[in-house]
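Undergrad: Okay, sequence plus prediction incoming.
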Amino acid sequence: MTRKNYIFTSESVSEGHPDKVCDRISDAVLDAFLAADPQSRVACETFATTDRVVIGGEVRGPGEVIQRVEEIARECVRDIGYEQEGFHWANMKVDSYLHAQSAHIAQGVDKEGAGDQGIMFGYAVEETDALMPAPIHYSHAILRRLAEVRKSGAAPDLGPDAKSQLSLRYEDGKPVEVTQLVLSTQHASENQTSDDIRAIVEPYIREVLPEGWLTKATEWWVNPTGTFVIGGPDGDAGLTGRKIIVDTYGGAAPHGGGAFSGKDPTKVDRSAAYAARYLAKNVVAAGLAHRCVIQLSYAIGVAKPLSIYAETYGTGEVSEEVIEKAVAEVMDLTPRGIRDHLQLNRPIYQRTAAYGHFGRAPEVDGGFSWERTDLVEALKSVIG
């Protein structure tokens, strides 16, 4: 039986976290290729350390984009806000080692098959309006708000690098209280104490958390080590694809292991994970379950998914077998079918690189299309 009373913790990291800097650059390169040619193939990885960014991977697309990679990387770092000794957008060295996609991989994709084997999970739950687990949803919200006030000039002492972590107490299966709140953020001066930083960030944290969740019993841990002036890739090396739990459900649901950033939508690591979230969200939005996981599996070069699995943790209004059949009927789950249905061959990925790939509002240009709930009526009709 599913537990009803417990404490669960999730963390998020800001756009200035070293790994997120790398995710951002990789996705910006991807967007540049897709803007130039929607059929481009991209698998771009980025490594960042003190005043150095290294970009590598396999691509197939317009050659002029490769010539712009250094410019793209610098613009990402500038927008994030790094102008510090040890990591500065104008001074860092950028090396690019992008090269042509393997013909052996391309042959499977060109036949409309999956770009790799693998398993992908999607999840939705009635804990927030976005149908996301509350701990990760609000961990993202805290850092997104702090980035806004940092960039607007309202909180100029905050730096780009930050991490948040929320432990939420659940009562009868619903989040009711923050028991522990952790916030570590880069700041301007070594003379600033943890209390000084808490005074800056606390009003913004209170803005984004639901009323009543912060109580007298909530324990705050703001910059618990004290000083956090050296941040970003100067303080810790970064690499694309190292924040897969931050990117998804904060540990509240299974993960297939594949990262997202820098991968074009022929890679099912990304596109099928988006499709699985889309299906799980629509199942919950349709009232077929209060909580749902969808798993999809693929083989390289094979178009049809090898398996479809649903789990509703005892919250379903219909059986999992019925849901599995229904989701296969309302959406073509071949790699091409997913790309067409969600219109993924567009430059919409750089914005996903921080604050989560899920739980975001669908955008007019097709960004976060997998967050739509436009399959609700189709699912109800199929199930009857």
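TA: That came through, no problem. Remember, predicted model here, so these are calculated numbers, not experimental data. Residues are numbered from 1 along each chain as shown.
Undergrad: all contacts plus neighbour counts: C-alpha atoms, from now on.
TA: Fine.
Undergrad: Tell me which helix or strand the nearest residue to Arg150 once chain neighbours are set aside sits in.
TA: In space, and not counting its chain neighbours, Arg150 is closest to Pro156: 5.4 Å by C-alpha to C-alpha, 6 or more residues apart in numbering. Here Pro156, judged by DSSP states H and E, is contained in no helix and no strand.
Undergrad: burial count for Pro156?
TA: Neighbour count of Pro156, defined by other C-alpha atoms under 10 Å: 13.
Undergrad: Kindly report the same for the one 5 residues further on.
TA: Counted by other C-alpha under 10 Å, the residues lying close to Asp161 total 29.
Undergrad: try this one next to it:
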Amino acid sequence: MQSRKFIFTSESVTEGHPDKICDRISDSILDEFLRYDPEARVAVEAMTTTGVVIVAGEVTSRNKLDIQEIVRNEINDIGYNKPEYGFDGNTCSVLVSLHEQSPDISIGVTSNHEREQGAGDQGLMFGFAINETPELMPLPITLAHNLSLRLSEVRKKKELDWVRPDGKSQVSVIYEDNRPKSIDTIVLSTQHSPDIYQDQLTEEIVKHVIRPVCTDWITPDTKIFVNPTGRFVIGGPPGDTGLTGRKIIADTYGGMGRHGGGAFSGKDPTKVDRSACYMARYISKNIVASELATKCEVQIAYAIGVAKPVSIMVDTFKTSKVDEEKIEAKVKEVFDTSPAGIVRTLDLKRPIYKKTSAYGHFGRRDPDFNWERTDKSEVLRGLDSS
């Protein structure tokens, strides 16, 4: 049979992208509540456009915070700290509207002597892993995130002092027989100062950003587009309205693998649309790390107020060494997928979430991201000989 050849594309954005500004604000507020009150219930959304940030949501906590100060500090830290950018944390308006969590929801997610903590909402959550990279992530999203991260690094280190905070990357990878072979196309757009010319911009981005990240996968046939419109001076909120949770594909697996639709940022770990996705990634990564399969997707689904998942599904895309039903049974035995069990297993009531707000929630080499551990792989590997 002739091998299948196709191209798969994923994108990433920098922390200065308007949507990522909002994710950063939401997760920074969450972190500050959890820092002083690990039992805080937080669901915070943000929106930004020219000259304004709006923060809204539900918070139940014994702690009080200066939300405006947090918002301004994060905007400045991202790099929007000069009036000439058209948006900066010192002068923008910050509107805040927060109220307590609905008591009807609180009933379902509060444990007592009679009942275990239930899920904060109904929903279906996915986790994914594949042996294409050392991080067990798809190659296209890994390269796209690394490009966006490198773009931010050259700005912050002033290696390229004309780069401004907003930026996007996109990588199209050629696959043959379901394995990545090379990069077909790279697209990178960066906000820039008005006094840089396109030829210089392209040359320096290729040299300092694209080549260091993608050299091993670039061929003479690889197409590279840098700022294809030719100009990107107006960026950030003046160029595009931003919203929390609007980059859910870039946050996860770049479109490879399914998505349940729930966003992550600004939500405390009682919200299973965040915490259960972390657990599903933890499970799928351990399955691939155990070499039971080369590719794995895990779905977990919940009913609001109910502790036990209504379903757990393991799909190895016909790459597993043992029957998937056996893997599912072992998963149910090894992993506690109740909302409280997820929080305990991954130690999620900590202020770790601001770091997740850009460059992906998965595949990161950060010791705080317990869902990236492969400490259950040996237990699962025993299935192969059973």
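TA: Great, that's in hand. These figures come from a predicted structure and were not determined experimentally.
Undergrad: Surely Ala144 of the second structure is within a helix?
TA: Yes - according to DSSP: H, G, I helix; E, B strand; the rest coil, Ala144 of the second structure belongs to a helix.
Undergrad: And it, what's its match in the first structure?
TA: Using TM-score structural alignment as the criterion, Ala144 of the second structure maps onto Ser139 of the first structure.
Undergrad: For that match, give me its contacts.
TA: Residues near Ser139 of the first structure by C-alpha atoms under 8 Å, 6 or more residues apart in numbering: 10-12, 164-166.
Undergrad: Repeat the analysis, applying 10 Å as the threshold.
TA: For Ser139 of the first structure, the contact set (C-alpha atoms under 10 Å, 6 or more residues apart in numbering) comprises 9-14, 163-167, 181-183, 205, 208-209, 246, 250, 355-356.
Undergrad: quick one: it from Val13 of the first structure, how far?
TA: 8 Å (C-alpha to C-alpha, to the nearest Å).
Undergrad: Any chance you could list residues touching both of these two?
TA: Joint contacts of Ser139 of the first structure and Val13 (C-alpha under 10 Å, 6+ apart) are 163-165, 183, 246, 355-356.
Undergrad: Can you add secondary structure and neighbour count and give those residues back as a markdown table?
TA: Shown next, in a markdown table, are these (DSSP: H, G, I helix; E, B strand; the rest coil; neighbours: other C-alpha atoms under 10 Å):
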| residue | secondary structure | neighbour count |
| --- | --- | --- |
| Lys163 | strand | 21 |
| Ser164 | strand | 23 |
| Gln165 | strand | 24 |
| Leu183 | strand | 25 |
| Val246 | helix | 21 |
| Tyr355 | coil | 26 |
| Gly356 | coil | 24 |
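Undergrad: The first structure: strands as residue ranges?
TA: In the first structure, the strands defined using DSSP state E lie at 6-13, 41-49, 52-60, 83-84, 87-88, 93-100, 118-125, 158-171, 174-187, 219-222, 238-239, 291-298, 307-311.
Undergrad: ok now the fourth one, how far from the chain's centre?
TA: For strand 83-84 of the first structure, the separation from the chain centroid amounts to 26 Å (computed by C-alpha atoms, centre = their mean, to the nearest Å).
Undergrad: List of residues touching that strand?
TA: Under the contact criterion C-alpha under 10 Å, 6+ apart, strand 83-84 of the first structure has outside partners 51, 77, 89-92, 159, 230-232, 234.
Undergrad: now with 7 Å?
TA: The set of residues external to strand 83-84 of the first structure that reach it, using C-alpha atoms under 7 Å, 6 or more residues apart in numbering, is Trp89.
Undergrad: what range in the first structure does stretch 240-253 of the second structure sit on?
TA: Using TM-score structural alignment, stretch 240-253 of the second structure pairs with 236-249 in the first structure.
Undergrad: which residues does Ile74 of the first structure contact?
TA: In this structure residue 74 of the first structure is Arg, not Ile. 89-90.
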